[in-house]
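Novice: predicted model and sequence below, questions to follow.
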Amino acid sequence: MSSDTPDQTVAPDYKSTLNLPQTDFPMRAGLPKREPEWLARWERIGIYDRLRASAAGRPPFVLHDGPPYANGHLHIGHALNKTIKDMIVRSHQMMGHDARYVPGWDCHGLPIEWKIEEKYRAKGRDKDEVPINDFRRECREFAAGWIDVQREEFKRLGVTGAWDRPYLTMDFHAERVIAEEFQKFLMNGTLYQGSKPVMWSPVEKTALAEAEVEYHEHQSHTIWVPFSVRRGGHAVMPDDEVTDFDGANQAALAEDLKAARIVIWTTTPWTIPSNRAIAFNPAIDYGLYRVNATQDESWTAVGDLYVLADALAAGVLEQARVTAHERVRGVTPDELGGLTCAHPFAGIDGADGFWDYDVPVIDGDHVTDDAGTGFVHTAPSHGADDFDCFVKRGWLDRMTYNVGEESEFLPHVPFFAGLSVFDRKGKEGKANRAVIDKLVAAGGLIARGRLKHSYPHSWRSKAPVIFRNTPQWFAAIDKPVGDGQDEHGTTIRQRALTSIDKLVTWTPRSGRNRLHSMIEARPDWVLSRQRAWGVPLTCFTKAGAQPTDPDFLLRNAEVNARICAAFEAEGADAWYADGAKQRFLEGIVDPDAYEQVFDILDVWFDSGSTHAFVLRDREDGTPDGIADVYMEGTDQHRGWFHSSMLQACGTMGRAPYRNVVTHGFTLDEKGNKMSKSLGNTIAPEDIVKQYGADILRLWVAQADYTADQRIGPEILKGTADSYRRLRNTLRFMLGSLGDYRPEIAVARDDMPELERYMLHLVEQLDRQVKAGYAAFDFQGVFQKVFQFATIDLSALYFDIRKDALYCDGIDSLERRAALTVLDILFHRLTGWLAPILVFTMEEVWLERFPGEDSSVHLQDMPDTPGDWHDPVLAERTATHRAVRRVVTGALEKERQAKTIGASLEAAPVVYLTADAAAKIDAGKFATLCIVSDLVVSTDPIPEGAFTLPDVPEVGVVVRRAEGAKCDRCWKVLPDVGTHSRPGVCARCDDVLGQ
């Protein structure tokens, strides 16, 4: 053989003849570095505004943003919340809507005011000495600074929206509308000034809404106080003289009860000076108990008689260090209801008769025998149940006003004047101990102790709160609104309950139950706060008039219009400017005849009014001022969902939303609440820096947001692994589609069965994805798409079609059909996943369709032909896939035994029933199973054949394929080496000839 003659014994390298995937799309995403580039690109091409322009004429879809508070960096709950909102907006945009999103911020209220006060305190300044509009200006500047910070943090998460024109509750127009909405309550008759106990922060010196309160463990004093029975029958007036006994009732009173004392138990000793009654429950069994023996240090004495609930008596007497006692007899509800007691401080020296009034014993359903004594000390100025008992009886003239705004006893209270329940730092003051000491001195205590329990605290200052009776402004929710004519109800409560049940869809459904129960049982809405930073209650009261007088409130449309015009031009600061009262009243009414109200509106009224100045007033709002979706955390059932419902029902007669979507709280990996003190918080910024925002968004999509979710390092690692698997699927598609052109597309009817089956799956999944997005079920959407991409595509379709894509001739029907399906899959997958993986789908899209104006987010999810649905083919293919699983299992067993290496070395024999065998073409099924040959047999399954428990009618025996391995496609076939080109099979020889 001459030296220039090719060595025919060495097979040629055919790798260059294969159509292997080619793409620059990297497996390593590098998201933290690359995501900011896409953000800059979206801003450069104005993608949000381009969507608005292209969507003109489409059905509008508006998610109204619940405003976060402008006072700090984002936490993981913010990231969850804004990502879900973004997925809702993007998915509806891509499904054919004009989906608008206007982000907003809550700017008024105590948190910001508190921060400015802290700054003053650090400099030794008193906030009350600063001109109010100077103080308000500092609050405004503080909010504006944090809005800029939070805006960039939200944008970094990939959230799209009108970031350059958000809504702010401190904008002048917003302040004008908030005042205008308040004036509607003024004019429709639901606004009134009343006096009732509200949760009050002594540290912040303001009333708090339930949504502004959180519960923490707190150690309280506990005391057991005996009230001496004064007589039978209630006093007619609260200020009767002690000696003014009703002789008949006293004579009728049993002798043993005359000498008895009723014992109450309380964890708030400071409220004892404000006691006006004792409550019992007729459903509880009570008894009269005599002390027979005591320890030396007991505050009781042998022979003392006490009335106690039977279920609690032994425990109470043990606390009082009674060593022996007996139950004398039962005490009936009729007897209890006829008793009047003396206050423990009645007749005490130095009190000048301050407590010498009767203390009636009254019935109340709120009394239980779970703890305490079975009797409840009732101070109507310091408890909701206590207050309700007095309202029910018309005893509001017996309310006390003993405690000031710093929780201090007022000057008129003997012994305790100036003593506070809590000091300015939220620590225990001197009031409790002083009251206890005075009770001891007066013989008014039988036991004392300490108790750790859940107690309300301000969520801002973290300091304990008290219940305190103060004059406040309320919206009456059971009074007819205006003329009372409305299709959804005559009162705010009726309209709200109708909205909940008939006008709103709840996701999850439990949200309906939660809000319904709250609205059903709630009291009137407290609108006023005693602060400086917010929208004032823009109303005037008649000088010298009482709140019950019909002309107490000035209701004048011309005055209201003046106020609103000033707010539109100058903001709410106009209310505090010098001469404001004259400016608003002069020429309409006599300014000297009215007093200006300086309380500010509860910040929940601000946010509850946003529907008016965002949905109603903006061009990108809604035609009817009603949002398609409100979406917030479950705590907003008592917050924004709640206040928006009440506010809108008072001003426009119904809820301002059609859908309410609720997410749970974010916990750490162990299910614990995140806390800085525990060191288990995870900042969104840290996740974005390490993994990228798309990983954070994918975590959101994989979580069941309707319940509490967990996040942590291990969970994020699992999320990143899912992302890598999905990215690998997309990379394969990009590499394979490099030479696809629309003109080579194959019509569905001309496609092989496998391609038609994939189109069936696409049609089925497309319906499920769009239904899932419409129902805000992102977990369901992603799970279905991920399973399809990793199982139906990567593990099945791509694995099977690699042979045709790599080895077939460029123009083969099978290859062109596969490329056609890959193109369809590309558009579907990028469309389905774009609302979730906003950065990655943009990267994938631009890899295939580069261009300055190109973006996946300017696309819609493609329409999918209904005739791709083929249930007959799906049923037949289900049989194929079940049989294939058995073949794959058999091959894997042989690989583990090293009988074979690659599956192409095998030629299995598949044993089937005659019916199943009739549905399988052996030649085509060999391709599906990725083997070189396959035999179908209807013989009985031989012993030792491989089977699966769930497919018992299929058996497989793996044999080695006969022939040689093709050097190009690696199939083992008998004809390899018999063709003009060495080492190849007939198919590869033909392709090489082309």
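Specialist: Thanks, I have the structure now.
Novice: use CA for all of it now, contacts and neighbours both
Specialist: Noted.
Novice: doesn't residue 199 make contact with residue 467?
Specialist: Yes. Under the criterion of Cα atoms under 8 Å, residue 467 makes contact with residue 199 at 4.7 Å.
Novice: so which of these two has more stuff around it?
Specialist: residue 199 (26 against 22; other Cα atoms under 10 Å).
Novice: tell me how far that one lies from residue 884.
Specialist: Computed as Cα to Cα, to the nearest Å, the residue 199 to residue 884 distance reads 68 Å.
Novice: give me the number of residues near the closest residue to residue 295 other than its chain neighbours?
Specialist: Take residue 295 and drop its neighbours on the chain: the residue closest to it by Cα to Cα, 6 or more residues apart in numbering is residue 321, 5.7 Å away. The number of residues packed near residue 321 is 19, by other Cα under 10 Å.
Novice: ok, residue 321 - contacts?
Specialist: By Cα atoms under 8 Å, 6 or more residues apart in numbering, the contact list for residue 321 reads 294, 295, 297, 298, 299, 300, 447.
Novice: buried among the residues you listed? Make that a ChimeraX selection.
Specialist: If you want just the buried ones from the contacts of residue 321 in ChimeraX, going by 16 or more other Cα atoms under 10 Å, the selection is:
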select :294,299,300,447
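Novice: turn the contacts of residue 321 into CSV, including distance to residue 500 and secondary structure.
Specialist: CSV is the format used below for the contacts of residue 321 (distance: Cα to Cα, whole Å; DSSP: H, G, I helix; E, B strand; the rest coil):
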residue, distance to residue 500, secondary structure
294, 59, strand
295, 60, coil
297, 59, coil
298, 57, coil
299, 55, coil
300, 55, coil
447, 49, strand
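Novice: can you redo the contacts of residue 321 as JSON lines with distance to residue 374?
Specialist: Shown next, in JSON lines, are these (distance: Cα to Cα, whole Å):
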{"residue": "294", "distance to residue 374": "22"}
{"residue": "295", "distance to residue 374": "24"}
{"residue": "297", "distance to residue 374": "25"}
{"residue": "298", "distance to residue 374": "21"}
{"residue": "299", "distance to residue 374": "20"}
{"residue": "300", "distance to residue 374": "19"}
{"residue": "447", "distance to residue 374": "16"}
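Novice: which residue ranges of the stretch 651-800 of the chain form strands?
Specialist: Assigned by DSSP state E, counting those that start in this stretch, the stretch 651-800 of the chain shows strands spanning 657-663, 666-667, 709-710.
Novice: looking at those, which is closest to residue 601?
Specialist: strand 657-663 (22.6 Å; Cα to Cα).
Novice: this is the other structure I want to compare:
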Amino acid sequence: MCAETPDYKDTLNLPKTDFPMRAGLPKREPGWLARWDEIGVYERLRDKAAEAEAAGNPRPPFTLHDGPPYANGHLHIGHALNKTIKDMIVRSHQMMGHDSRYIPGWDCHGLPIEWKIEQQYREKGQDKDQVDIVDFRQECRRFAEHWIEIQRDEFKRLGITGTWDNPYLTMDFRAERIIAEDFQKFLMSGVVYQGSKPVMWSPVEKTALAEAEVEYHDHKSHTIWVPFPVVSGGDAPIADGEDDDWAGADQSLAAADLEGAKVVIWTTTPWTIPSNRAVAYHPEIAYGLYEVTGRPEECWAQVGDRYVIADKLAAEVLGKARLEDSMWRRLRAVTAVELSTMTLAHPLRGAEGAGGFWDYDVPMIDGDHVTDDAGTGFVHTAPSHGQEDYDCFLQRGWLDRMTHNVGEESEFLPHVPLFAGLRVFDHKGKEGKANTAVIDALVANGGLLARGRMTHSYPHSWRSKAPVIYRNTPQWFAAIDKPVGDGQDTYGQTIRERALRSIDELVTWTPRTGRNRLHSMIENRPDWVLSRQRAWGVPLTCFTRKGALPTDDDFLLRDPAVNQRILDAFEAEGADAWYKPGAKERFLGTDHDPEQWEQVFDILDVWFDSGSTHAFVLRDREDGTKDGIADVYMEGTDQHRGWFHSSMLQACGTIGRAPYRNVVTHGFTLDEKGNKMSKSLGNITAPEEVIKQYGADILRLWVAQADYTADQRIGPEILKGTADGYRRLRNTLRFMLGALGHFQESDRVDAADMPELERWVLHRLAELDSVVRKGYATFDFQGVFQQLFNFCTVEMSAFYFDIRKDALYCDGDTQRRRAARTVMDLLFHRLTTWLAPILVFTTEEVWLERFGDGAGSIHLQDMPATPADWRDEPLAAKWAMVRRARRVVTAALEVQRTDKVIGASLEAAPVVHVREPEMLEALRSVAFEDVCITSDIQLTGDPMPAEAFRLPETEGVGVVFEHAEGEKCQRCWKILPDVGRHAHLGTCARCDAALAATEAAPAE
């Protein structure tokens, strides 16, 4: 610049904003939270809906029903993922025009809290059973209240909106009343019954467990191969052709051939052998009779022993017995007809000291569950300790043969000889002495062929993490295949029928695989075990007649007056009323003799509690829903066997259908390598640590960027990448704010009067509006964010903003500059509302930076309607060609910049060869030099020379570099021939005119 040339910097329209480059989210986010509380954003949105309804333009309601987290510890990253997705659903639907409500809630009853209180008693040397039950329950209540307060603050810190001052709690008196009321609906409809069948049982916690309360971990088990002697049968005739070794032989030898043989079973639960009552086979499996012809020194098999084993598994089984292939031979086939006539002896028959306890016959039964994939092809059947075993006996009417040999601590009961008092698992979940004692007794009685150990997946309590057992015990059940008889038969008469039809006809599943999973579970599940042998929960509010059998019609008291007295007491005092002195007399009143009735003290499965939440949240509250149905339930994939499942069963038993219209499922959270997080591995990412380092918006952005329907990975490097992406997005927002400084309505330009480039932006906004709304409506947050991020960083920052910086900074009050700022304003309102459900804090910051504290909140806004006439497909197609050609030019100039031929693109005036006439015409119709940010450009249809720069992906465009000719304008830095020929020194014509207009404008 010459010495006499003025400094024109102050004459430029440079960006004006105090919006910082560095977000400082960890320190600033709490201030926005406090502001939202102060102005009551959630409440103002409800007022807004009420005003719209009063004006005759109601906002359609939308309710996400919150699956209650458990109130017993700090939040983990899975909680953050879950609640953030829910918040995005709620906020996005609100901003799309709904009255979108969210009532957070907590699951408060159940074993985890009870276990904690018991632990406190143990540490003090106290016996929990000696504590008054009401006092104990009050301690559980206080424990839950403590953690609810902590978790509430942690959830709010994530930016989650909702009725935090009025959440729902399963332990509220009103909730306990309604849970009891819904149980009474089951009771009065006749689906509740008491039965004795095997259930998942936790010896550590001494209670039955539902499938949803069980998780599977590797466990090392004993494995044993046990021969059951054949004592009779096996003499059925064999059809010709059934076996070449046997057909045509003297069939009278059949009985002698099999008598004394042994049917071999395999099991990983030796402790169940004392409760064996049958051996199962499959009629389509090929079985053979195998004889031992030799033996090694250490072997329980003897020469001459004959074993019946599935042919496919015989070599493996005999190998486990240490018999080499040369030490045995196959005698013949054993048919299903023969097996069906066999009677076996229990392997402990005649055991010394057993007093004949096992001297009963063991029948052979056919079973579809038997396979020859592993084991021996036969299944040891103990109906008191396995569901399939129980089903086999139920089908045959043999329930009188059930055993009751194992107690609540997994101990053999006193009547069981040899093993009385021995436990399967001790009070800490470690292996007890029962298995080894049974194995030793089998060895002593000649009842073992082989033994070993194996590691396999085994059920554990998800609370104590201790192994569980199947145990026959009296429990309360809800029959899911019995007609409910409540007149709500639109979707079927039984709970199962209603659930399966609801899944297929009433619910949309995201992802679709959720439908398949829940359908399969409900299609194959047994009756619902409702009872738990614990104290902290809602009791099964029923009475049984003394001396009556569970099958008697008058076994259960079904009296509406008694039920109402119970409900009234629960409403006033909570479920503690059931446990207070005189409760039985109080509830039975004068209508029933208390001496004739027993009060049930089991508590309800906590899944019945949480499954009932639709009743006391959606149906009962003023801010619930008119029909008691939620628009969406959203939880982790484990809830197909948990809350989704129990809510479906409970609702189908009380309202006749599913309590939800949409079910959205997310995966689990893993570390960066895809491993499960654990304290021992040191790979846990805690929400509070992420917030402390980056802020909650970065955590929310991590959620939005990921495909939540699969498992999510998180860790330091992933969060660093998320933060980098956030900074790019923040720069886009900052540029808009700077460009919109002092923008007024008088600056606005109609779309029809805008340059093509601005109308192309409007077209893209119209396209995006449709994409964003559809994405949010279908819960596709990853798709929404990817579209918005690419639009902001690629189409806006790297293209439109890059081009229009020159006009925004250097133009005077031109139509082009006004149009650009008008587009910026339209863009601002759409981007901030589109991004607000994801980046709740940042969009609030952007909104307040532009409009000030008096502008309320971005979260009080709706997404603005986008005019349909903004769409212009021909214009979009034209500008797609322009952008393709621009990429070739910018790539060619980057080569020159890298080679230090030029320092900036304004030093260039390239020649652009374009083969296609249509593209050439398109480029000539726009200011292509401005598009390419060069000082000049030449467009030609001449054949491109060999030295022309090309991009393989853009055929027919070549660029020959040329320097721009002229002088550098000291205001806009373009190199043009006319610089220095105008009134203002060192300027081009455009800048000279801008300066003149400024000087002519009246002083403010």
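Specialist: Looks like it came in fine. This one's a predicted model, so the numbers in the text were calculated from it and none came from an experiment.
Novice: to residue 19 of the first structure, which of the strands of the stretch 651-800 of the first structure lies closest?
Specialist: That would be strand 709-710 among the strands of the stretch 651-800 of the first structure, by Cα to Cα, at 44.6 Å.
Novice: once aligned, what mean separation remains between the longest strand anywhere in the second structure and the first structure?
Specialist: In the second structure, taking DSSP state E as the definition, the longest strand is strand 214-232. Comparing strand 214-232 of the second structure with its match in the first structure after superposition yields a mean distance of 0.9 Å (mean Cα distance after the TM-score superposition for the first structure).
Novice: possible to save the strands of the stretch 651-800 of the first structure as a markdown table with mean neighbour count?
Specialist: A markdown table is the format used below for the strands of the stretch 651-800 of the first structure (neighbours: other Cα atoms under 10 Å):
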| stretch | mean neighbour count |
| --- | --- |
| strand 657-663 | 22 |
| strand 666-667 | 22 |
| strand 709-710 | 20 |
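Novice: want to throw the ones you listed into CSV with distance to residue 787 of the first structure?
Specialist: Shown next, in CSV, are those (distance: least, Cα to Cα, whole Å):
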stretch, distance to residue 787 of the first structure
strand 657-663, 24
strand 666-667, 26
strand 709-710, 21
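Novice: between those, which gets nearest to residue 765 of the first structure?
Specialist: strand 657-663 (23.8 Å).
Novice: can you tell me what residue 611 of the second structure aligns to in the first structure?
Specialist: Residue pairing (TM-score structural alignment): residue 611 of the second structure is matched to residue 608 of the first structure.
Novice: that older thread, the longest strand of the second structure packs against which elements?
Specialist: strand 262-267, strand 343-345, strand 450-461 (3 or more Cα pairs under 8 Å, 6 or more residues apart in numbering; DSSP states H and E).
Novice: how about it: buried residues?
Specialist: Quick answer for strand 214-232 of the second structure (16+ other Cα under 10 Å): 214-215, 217, 221-232.
Novice: quick one: distance of it to the chain centre.
Specialist: Computed by Cα atoms, centre = their mean, to the nearest Å, the separation of strand 214-232 of the second structure from the middle of its chain amounts to 35 Å.
Novice: so who does the aligned residue in the second structure for residue 331 of the first structure touch?
Specialist: Taking TM-score structural alignment, residue 331 of the first structure has residue 334 as its aligned residue in the second structure. Residues in contact with residue 334 of the second structure (Cα under 8 Å, 6+ apart) are 286, 287, 288, 289, 308.
Novice: between the contacts of residue 321 of the first structure, which sits nearest residue 510 of the first structure?
Specialist: Using Cα to Cα, the contacts of residue 321 of the first structure come closest to residue 510 of the first structure at residue 447, 44.4 Å.
Novice: residue in the second structure paired with that closest one?
Specialist: Checking TM-score structural alignment: residue 447 of the first structure goes with residue 450.
Novice: wait, that match touches residue 319, no?
Specialist: No. Using Cα under 8 Å, residue 450 of the second structure is not in contact with residue 319, being 9.2 Å away.
Novice: coming back round to it: what is the nearest of the contacts of residue 321 of the first structure to residue 60 of the first structure?
Specialist: Residue 60 of the first structure lies nearest to residue 447 out of these, by Cα to Cα, at 66.9 Å.
Novice: now do the buried residues in stretch 808-824 of the second structure.
Specialist: 808-812, 815-824.
Novice: to clarify, my last question referred to stretch 568-580 of the first structure.
Specialist: Buried, per 16+ other Cα under 10 Å, within stretch 568-580 of the first structure: 568, 570, 571, 572, 573, 574, 575.
Novice: could you find the closest non-adjacent residue to the fifth one?
Specialist: So the one you mean is residue 573 of the first structure. Nearest to residue 573 of the first structure is residue 133, by Cα to Cα, 6+ apart, at 6.2 Å.
Novice: work out for me the element that neighbour sits within.
Specialist: Using DSSP states H and E, residue 133 of the first structure sits within helix 132-156.
Novice: which other helices and strands does that helix contact?
Specialist: helix 31-45, helix 110-122.
Novice: and the shortest one, what does it pack onto?
Specialist: Counting contacts by 3+ Cα pairs under 8 Å, 6+ apart, helix 110-122 of the first structure packs against helix 132-156.
Novice: average gap between the helix or strand just after the helix it packs on and the second structure?
Specialist: Later in the chain than helix 132-156 of the first structure, the nearest helix or strand by DSSP H and E is strand 167-168. Following the fit onto the second structure, the mean deviation recorded for strand 167-168 of the first structure is 0.2 Å by mean Cα distance after the TM-score superposition for the first structure.
Novice: corresponding residues in the second structure for the helix or strand following strand 167-168 of the first structure?
Specialist: Using DSSP H and E, the next helix or strand after strand 167-168 of the first structure towards the C-terminus is helix 172-188. Alignment of helix 172-188 of the first structure against the second structure: residues 173-189, by TM-score structural alignment.
Novice: can you tell me the mean distance of that stretch from the first structure after alignment?
Specialist: Stretch 173-189 of the second structure sits 0.3 Å off on average (mean Cα distance after the TM-score superposition for the first structure).
Novice: what does that stretch contact?
Specialist: The contact list for stretch 173-189 of the second structure, computed with Cα under 8 Å, 6+ apart, reads 169-170, 192, 478, 484-486, 538-541, 558, 563, 567-568, 570-575, 608-609, 612-613, 615-616, 653-654.
Novice: please list the members of those that lie in strands.
Specialist: Among the contacts of stretch 173-189 of the second structure, the residues falling in strands (DSSP E) are 169, 192, 478.
Novice: now the first one: closest residue in space, sequence neighbours ignored.
Specialist: So the one you mean is residue 169 of the second structure. With Cα to Cα, 6+ apart as the criterion, residue 169 of the second structure has its nearest non-adjacent residue at 5.0 Å, and that residue is residue 106.
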